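Trainee: Provided below for reference: sequence and predicted model.
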Amino acid sequence: MAMAIALSERGRGRTGGNPNVGCIIVKGGIIVGRGWTQPGGRPHAEAMALAQAGKAAKGADIYVTMEPCAHKSERGPTCADLVKDAAPARVIVATLDIDERTRRHGIDRLGDAGVSVSVGLLEQQAHRAMAGFFTRMEKGRPHVTLKLAMSLDGCIAMADGTSKWITGDRARAHAHLERARCDAILVGAGTVAADNPSLDVRLTGLEKRSPIPIVLGKAEIQDHWQEIAEPEAIAGLDNINWLLIEGGSATAASFLKANLVDRLLLYRAPILIGGGLQGIGDIGLGSLDAAHGQWTRLDRRDLGQDMLEIYERAA
């Protein structure tokens, strides 16, 4: 299942409104098929893995990060039917589908066909890997990551706005990888006016995975950009599961104040600026007590001389 979850990450930011599912088919201790949701949402992970496995799927174990879909679609057959027809011995599911059109219908259809089904293996990890889909279904908006590249004293630029470069090459490369894993990227109108950013992915081989650029507020933008008036307007972004916020202390503060940030990426460079521009503006904190217990650290790693810390909002 851990391998299936890792495969699901390949589809992150490329599946539109669909979940980025991963699937592994094992028979006799050998992987005979693997798949992940393809760009645009089709083929689904199970369809890809079953096509690779062929007849070897009969009597095999199928590990899938989300319950196979069971609702009809003009885009192809249901995965529950594909899996059922393949006649595996077992289907191991990490998490149920949150979509009521499928929830429990997929596993029930398999169980009625005599297939052994279990649910819950590495559920938390699978849910986190598909958090964009779950957030959109549960909250009606994309999953939001706020990225900040800062000095040790919390500055994102010199007092005159100079910000190239606070972090080193490895940290910047990692930030571009994060861009490639998102459907869209957002900055404030002030950042657009000051920097005219391209917001693309500049990693060899991943250039085509550049996210949709979005600006918060009024700005002179190119045709392929989108514009929203307020943070809450992200609920109206179509087929976007993963949103990355970069640039602008006011923009960062506005999303935090609106309680719309699910994940933090903090890149810290071993420098002190003093008197520079702070990374986050006023978020309307009423008391210091209210600041505690809001975030849980998931990871901390060195990227050259810089440090990356990853946090998610506490449940």
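Mentor: Perfect, I can see it now.

Trainee: from now on I want contacts and neighbour counts done on CA atoms only, so please keep to that.
Mentor: Noted.

Trainee: what's the helix or strand for residue 33?
Mentor: Secondary structure from DSSP states H and E places residue 33 in strand 30-36.

Trainee: just the buried positions in that strand, please.
Mentor: When neighbours are counted by 16 or more other Cα atoms under 10 Å, the buried residues of strand 30-36 are found to be 32, 33, 34, 35, 36.

Trainee: if you skip the residues just before and after it, what's nearest to the last one?
Mentor: What that stands for is residue 36. Once flanking residues are discounted, residue 36 sits nearest to residue 45: 4.0 Å by Cα to Cα, 6 or more residues apart in numbering.

Trainee: for the one you found, the count of nearby residues, please.
Mentor: By the measure other Cα atoms under 10 Å, the count of residues near residue 45 is 29.

Trainee: now swap in the one 10 residues further on and tell me
Mentor: For residue 55, the neighbour count with other Cα under 10 Å is 13.

Trainee: after the lengthiest helix in the chain, which helix or strand is next? Please name it.
Mentor: In the chain, with assignment by DSSP state H, the single longest helix is helix 169-180. Once helix 169-180 ends, the next helix or strand along the chain (criterion: DSSP H and E) is strand 184-188.

Trainee: touching that following strand from outside, list them.
Mentor: Applying Cα atoms under 8 Å, 6 or more residues apart in numbering, the set of residues contacting strand 184-188 from outside is 179, 199, 211-217, 240, 242-248, 250-251.

Trainee: hold the first one in mind and look at this next one:
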Amino acid sequence: MENKHRKYMELAIELARKGLGKVSPNPMVGCVIVKNGVIIAKGYHCYFGGPHAEAETLKSAGGRANRATMYVNLEPCCHTDKKTPPCVPKIINAGIKEVIVAMKDPNPEVSGKGIKTLRHYGIKCKVGLLQKNAEELNRAYIKWITKKMPFVILKSAVSLDGKIATRTGDSKWITSRQSREVVYRLRSQVDSVLVGANTIIKDNPSLTAHRMGRNPVRIVIDPKLKIPLSAKIFNTNLSQTILITKEQNKQSAYLKRLESRGVRLLKFLTKNGRINFKQIMYELAKDNIASVLVEGGGETNALALEDGVVDEVMFFIAPKIIGGRAAKTPVEGEGIDRISQAINFKFT
């Protein structure tokens, strides 16, 4: 099966990728319809709340879809409790004879039900072609829908000797303009960017995509409410800003000023003086945030890693030596006593 159908599924996955940064928390889905060895229609899910890939492609194919084969990187949906109508009835009504699916939808409301319904109506279904590719593409969606937590990427720019700033705190710029543009593009592809209060105080960043695409939700952790009201993230409406602080902070003139500027407040109970990152991530997932880019300093990064929420680490390494025992590193905190306690990742 793979040799005959692979190129069409590769195209479906390529089309699906066009929805990156536009359809979340929905999955990215691409669809290709083939008849007698010829592609007669193709499409993808373009934006959240918009038509699904299968519906768009069937609309483009029209009557030619009858007795054709459909390739789709995710199982067609069959549930009705959502913004758009289900795709399975459309596939049945169009007369599609076979559906090749890369992976089942992990959403419990679908999870095999779409395939079962198609087979019930006599449509052949094959599942698993390029499944790993499909899972990698929608890794954020998979984690969000199955674990009720966003996919978390920890990003840092470091020197060859593992420093993110000099002993005086100077960090502009360790890496190149090209590296920063990659980060801006990455911001446009995730749902949110998260930093700690010290990053805002020291660098006063806007945390936007710098016209590379959609701006992410900006999240800052500030338990002690020490960020000045003049900070850029509190004074620009380029995207939503969320301030995470501790439950013990009473309503104050400072917080009222932030709320009047559209800043959303999330309060959490602290333990040992800090907010647990898992609590934060569970709450963000409820707000349909399926991916988070952590761009904090050493302390914020250390806490995220310690609490076990990080899925991927991305280091931009510059050919520079900074030195200095007091220079900042990308992961600080208490650290570990033995190498066996290290947090392990795999190169990809």
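Mentor: Thanks, I have it. Keep in mind the model is a prediction, meaning the values are calculated, not measured.

Trainee: can you tell me which residues contact the aligned partner of residue 267 of the first structure in the second structure?
Mentor: Taking TM-score structural alignment for the superposition, residue 267 of the first structure sits opposite residue 316 in the second structure. Contact criterion Cα under 8 Å, 6+ apart gives 155, 156, 157, 158, 175, 179 as the residues in contact with residue 316 of the second structure.

Trainee: nearest to residue 344 of the second structure among these?
Mentor: Distance ranking of the contacts of residue 316 of the second structure against residue 344 of the second structure, using Cα to Cα, places residue 155 first at 15.8 Å.

Trainee: who touches that closest one in this structure?
Mentor: With contact set as Cα under 8 Å, 6+ apart, residue 155 of the second structure has these partners: 293, 294, 295, 313, 314, 315, 316.

Trainee: over to residue 343 of the second structure?
Mentor: Shown here is residue 343 of the second structure, whose contacts under the criterion Cα under 8 Å, 6+ apart are residue 305.

Trainee: where exactly do the helices run in the stretch 151-300 of the second structure?
Mentor: Taking DSSP state H, counting those that start in this stretch as the criterion, the stretch 151-300 of the second structure carries its helices at 177-189, 197-203, 253-260, 277-286, 298-306.

Trainee: need the winner for burial among those.
Mentor: Mean neighbour count (mean count of other Cα atoms under 10 Å) peaks for helix 298-306 among those, with a mean of 19.

Trainee: and the next helix or strand past that helix?
Mentor: Reading on from helix 298-306 of the second structure to the C-terminus, the next helix or strand found by DSSP H and E is strand 312-318.

Trainee: the inter-axis angle of that following strand versus helix 298-306?
Mentor: Put simply, strand 312-318 of the second structure runs at 150 degrees to helix 298-306, going by axes from the mean of the first three to the mean of the last three Cα atoms, to 10 degrees.

Trainee: so which bit of the second structure is the strand holding residue 33 of the first structure matched to?
Mentor: Alignment note (TM-score structural alignment): strand 30-36 of the first structure is matched to residues 38-44 of the second structure.

Trainee: how many other residues sit next to the aligned residue in the second structure for residue 79 of the first structure?
Mentor: When the structures are aligned by TM-score structural alignment, the residue of the second structure matched to residue 79 of the first structure is residue 87. The burial count assigned to residue 87 of the second structure is 22, neighbours taken as other Cα under 10 Å.

Trainee: who's in contact with residue 87 of the second structure?
Mentor: If you count contacts by Cα under 8 Å, 6+ apart, residue 87 of the second structure has them with 52, 54, 55, 76, 77, 78.

Trainee: residues contacting the alignment partner in the first structure of the second one?
Mentor: When the first structure is aligned by TM-score structural alignment, the residue opposite residue 54 of the second structure is residue 46. Neighbouring residues of residue 46 of the first structure by Cα under 8 Å, 6+ apart: 22, 23, 34, 35, 36, 64, 68, 79, 82, 83.

Trainee: residue 46 of the first structure: which element?
Mentor: Residue 46 of the first structure belongs to helix 45-53 when elements are defined using DSSP H and E.

Trainee: repeat that for residue 118 of the first structure.
Mentor: When secondary structure is defined by DSSP H and E, residue 118 of the first structure falls within strand 116-119.

Trainee: so what touches that strand?
Mentor: Outside of strand 116-119 of the first structure, the residues that reach it under the criterion Cα under 8 Å, 6+ apart are 89, 90, 91, 92, 93, 94, 95, 96, 107, 110, 111.

Trainee: elements contacting the helix or strand just after that strand?
Mentor: Using DSSP H and E, the helix or strand that directly follows strand 116-119 of the first structure along the chain is helix 123-129. Applying 3 or more Cα pairs under 8 Å, 6 or more residues apart in numbering; DSSP states H and E, we find helix 123-129 of the first structure packed against helix 2-8, strand 61-66, strand 90-95.

Trainee: cheers, nothing more for now.
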